[in-house]
Every structure is written in structure tokens, then in C-alpha cells.
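Peer 1: sequence-free structure coming up:
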């Protein structure tokens, strides 16, 4: 059963939860990731979000990630193969389509890595764009209340425009 798409008001506890989760991830992976970042809407102060913590880890080589599957399982993360995203490895904590934490692993410094940070940082520093995104998310959650895939796809053009602006395009 899919959880309905729900946008909660910004919660400052999301930052604390991220720090706790980051410590657990680094502990089980023995500092293998070069960097662990809080991404997605829960990382942007003042932005409402689905209550799912998005975490990004950067590695030198994506083939290292196979060795992470068992250690991450010990702290509740399940590897989810996504053939359509060859540049990313994805782990979910929580039930399918109702996860509580999403761990995205990219090659450190790759275009995908940079775009995630550009999007987050642009929203953090541009309150007008953050408000537009908030409005869009609320409208789309009403339009796609039981369709997380449709909701996510409908946000994509806005996200791509923000990344383009953030990268000076």
C-alpha cells in the first residue's frame, strides 16, 4: 500500500536526524564515502517536504558500492537496483514506496553529485524560488495524492530549471 503524497511543514529536527544517520552510515562504512551530504527538501530550511530524509554519499568508484550492501543492511538500508539510473546506487530505509530515508550514492564530484548540491544550495539562498517550489509541491501533492511517481515526474522541469540557474545557465 502506497503512502499518500504528504508535504509536511519544515521540521528543524530533520537536520538532527540527518546528523545521526550520517554518523551511523560513516560508522558501518568505515569512512569509505568521501563525503556524506544532506540533500533534498528536508535539507532546505523553511521548505516543506515529504518526511523522507535524502542523504547523498560520494565515492571514488561506484563499483565500491557492492561492498556496502551488507554493512548498510545492518542499519536498516535495503539496496534497490535502478537500471534506469546507472550513475547512482540507491538504498532505502523503510518499506517500499513508504521509505523513511533514501541514500543516494554517486561518484564524488560527478555531474549528478554537483547538481544535487547546486539545487539544494540555490533553494537555500533564494527564498523566492524556495517559495515557488513549496507552492508547486503542495499543488502537485493535491493533484497526485496517491501517485508518487507522477508527483516526482511533475516536479522534474522545475528542478531542472533551478539546476540550470544555479549553474549559471
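Peer 2: Done, it's in. Small disclaimer: the values here were computed from a predicted structure and weren't measured. Numbering: from 1, shown residues only.
Peer 1: Could you use CA atoms for every contact and neighbour count after this?
Peer 2: OK.
Peer 1: Looks like residue 113 contacts residue 120 (just checking).
Peer 2: No - judged on CA atoms under 8 Å, residue 113 makes no contact with residue 120 at a distance of 11.2 Å.
Peer 1: Could you pick out the longest strand of the protein?
Peer 2: Across the chain, the longest stretch assigned as strand under DSSP state E is strand 98-107.
Peer 1: Mind listing residues that contact the next helix-or-strand element following it?
Peer 2: Per DSSP states H and E, the first helix or strand lying C-terminal to strand 98-107 is helix 111-125. The contact list for helix 111-125 (CA atoms under 8 Å, 6 or more residues apart in numbering) reads 39-41, 43-45, 58, 87, 106-107, 129-130, 159, 162-163, 166-167.
Peer 1: any idea of the angle helix 111-125 forms with strand 98-107?
Peer 2: 120 degrees (axes from the mean of the first three to the mean of the last three CA atoms, to 10 degrees).
Peer 1: now the longest helix along the chain against helix 111-125, angle please.
Peer 2: Assignment by DSSP state H gives helix 148-166 as the longest helix of the chain. Per the same axes, to 10 degrees, the angle that helix 148-166 makes with helix 111-125 is 80 degrees.
Peer 1: for comparison:
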């Protein structure tokens, strides 16, 4: 399996609509397992932010084991389960790792990861100058990391931690 190179695109105002198109089917399949809502997160959820053209979706669930029965029904919607950070989430990509249009993260509601995903998104939405710094970093890292998505993700870590610290302190 060959991973595509990391590609950052200018903000597309259709990204929120692509999330909204997925929402009814996800609500139907996940049903009462959702305890913390289904949210559009990641860079495509921040107006004006350049991003990989992949819609990140966060669903707050009771617990990971209780969500495992949803793996098969989600596959029928085109979401391919991939064991990744299995202590934090159930992670899916649609339609496959070579051509990703959506990522779905089933994460326990109230967990540190759940809170961080929402806090990061909300901070970038409120602070466009920080969002633009993030866009510049991502463009640089996409060039530097090429096809290595894990290196790309790791290299963003310090910036993300800094933003989360600011969000936690309620500072600009």
C-alpha cells in the first residue's frame, strides 16, 4: 500500500457541507452510542484555514469497547477501520488510506483527546492569526515530510501543544 504525498490546499467553503452530508448516516449508524455529539474538527472545520482536503469527524462515545460493534456498519458507509492510537480512539478513513476523503474518530466523551480536539478547533476559529501560522507550518511540513504522515503529524505536535496550553489558560 503506497501512501499519497501530503497535499495542503487552500480553504474550500464546501468542506463544512461535506461534513453535513455525512452527518445523517453517521447519526443513524452510531445512534445512542454517541454521548458527546458528532463534530466537524481538524483544519477543514476552521474557516479560511488551508488544509489537507480530508474531513475530520469526531464522535463522542461512551467507551471504546462499546463502540466496536459499529465497525461493520461503518464499513458499509465506506469507513475503513484502521487500528491507530487504539488506547485513545477507534479510527476510520474513507474510502481507503490511498485516497482519503474523511477521517472518523470515535473517542470517549470527556477524554483528554476529545477535549483537545474541540479546544484546538475552537481556538483556531477564534484566533485567525494563529490559524494562519498553523497553515504556514503545515505547508512547510508537507514539503519536508513528503509521504510520511506520521512524521508530519509528530512535527505539528509542539505547535498544537502550545495552542492547547493557550486555550487552557484562556489566553490569546
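Peer 2: Perfect, thanks for sending it. Just so it is clear, the model here is predicted, and its values are computed rather than measured.
Peer 1: care to give me the TM-score?
Peer 2: Overlay of the two chains. TM-score (TM-score structural alignment, normalised by the length of the first structure): 0.93; 168 aligned residues with a CA RMSD of 1.4 Å.
Peer 1: that older thread, now the longest strand of the first structure on the second structure. Mean distance?
Peer 2: By mean CA distance after the TM-score superposition for the first structure, the fitted strand 98-107 of the first structure averages 1.2 Å away from its aligned residues in the second structure.
Peer 1: try stretch 113-120 of the first structure
Peer 2: By mean CA distance after the TM-score superposition for the first structure, the fitted stretch 113-120 of the first structure averages 0.5 Å away from its aligned residues in the second structure.
Peer 1: Can you point out the buried residues in that stretch?
Peer 2: The neighbour-count check on stretch 113-120 of the first structure (16 or more other CA atoms under 10 Å) flags 113, 115-120 as buried.
Peer 1: Equivalent analysis for stretch 32-42 of the second structure, please.
Peer 2: Buried positions in stretch 32-42 of the second structure, judged by neighbour count with 16+ other CA under 10 Å: 33-36, 38-42.
Peer 1: Check those residues and tell me the two furthest apart.
Peer 2: 33 and 42 (22.0 Å; CA to CA).
Peer 1: In the second structure, what residue corresponds to residue 105 of the first structure?
Peer 2: When the second structure is aligned by TM-score structural alignment, the residue opposite residue 105 of the first structure is residue 106.
Peer 1: Identify the residues contacting that match.
Peer 2: 58-61, 64, 67, 89-91.
Peer 1: Go ahead and report the secondary structure state at the residue positioned nearest the centre of the first structure.
Peer 2: Per CA atoms, centre = their mean, the C-alpha nearest to the average position across the first structure is that of residue 54, at 3.1 Å. Secondary structure for residue 54 of the first structure, judged by DSSP: H, G, I helix; E, B strand; the rest coil, is strand.
Peer 1: What of residue 91 of the first structure?
Peer 2: Three-state call for residue 91 of the first structure (three-state DSSP): strand.
Peer 1: Next up, the contacts around it.
Peer 2: Contacts for residue 91 of the first structure were tallied using CA under 8 Å, 6+ apart; they are 77-80, 102-104.
Peer 1: Out of these, which are shared with the second structure?
Peer 2: Checked against the second structure using both residues aligned by TM-score structural alignment, their matches' CA atoms under 8 Å, those keep these contacts: 77-80, 102-104.
Peer 1: on that earlier part again, for the buried residues of stretch 32-42 of the second structure, which one is nearest residue 10 of the second structure?
Peer 2: Distance to residue 10 of the second structure across the buried residues of stretch 32-42 of the second structure (CA to CA) is lowest for residue 42, with 14.3 Å.
Peer 1: Which position in the first structure pairs with that closest one?
Peer 2: Alignment note (TM-score structural alignment): residue 42 of the second structure maps to residue 40 of the first structure.
Peer 1: Please apply the same query to residue 7 of the second structure.
Peer 2: Using TM-score structural alignment to pair residues, one finds that residue 7 of the second structure aligns to residue 6 in the first structure.
Peer 1: Look up how far residue 51 of the first structure lies from its match.
Peer 2: 8 Å (CA to CA, to the nearest Å).
Peer 1: repeat for residue 112 of the first structure
Peer 2: Residue 112 of the first structure sits 23 Å away from residue 51 of the first structure when distances are taken as CA to CA.
Peer 1: Of those two, give the one with the bigger neighbour count.
Peer 2: Between residue 112 of the first structure and residue 51, residue 51 has the larger neighbour count (other CA atoms under 10 Å), namely 20 against 15.
Peer 1: tell me the contacts of the alignment partner in the second structure of that one?
Peer 2: Using TM-score structural alignment, the equivalent of residue 51 of the first structure in the second structure is residue 53. For residue 53 of the second structure, the contacting residues are 7-9, 44, 101, by CA under 8 Å, 6+ apart.
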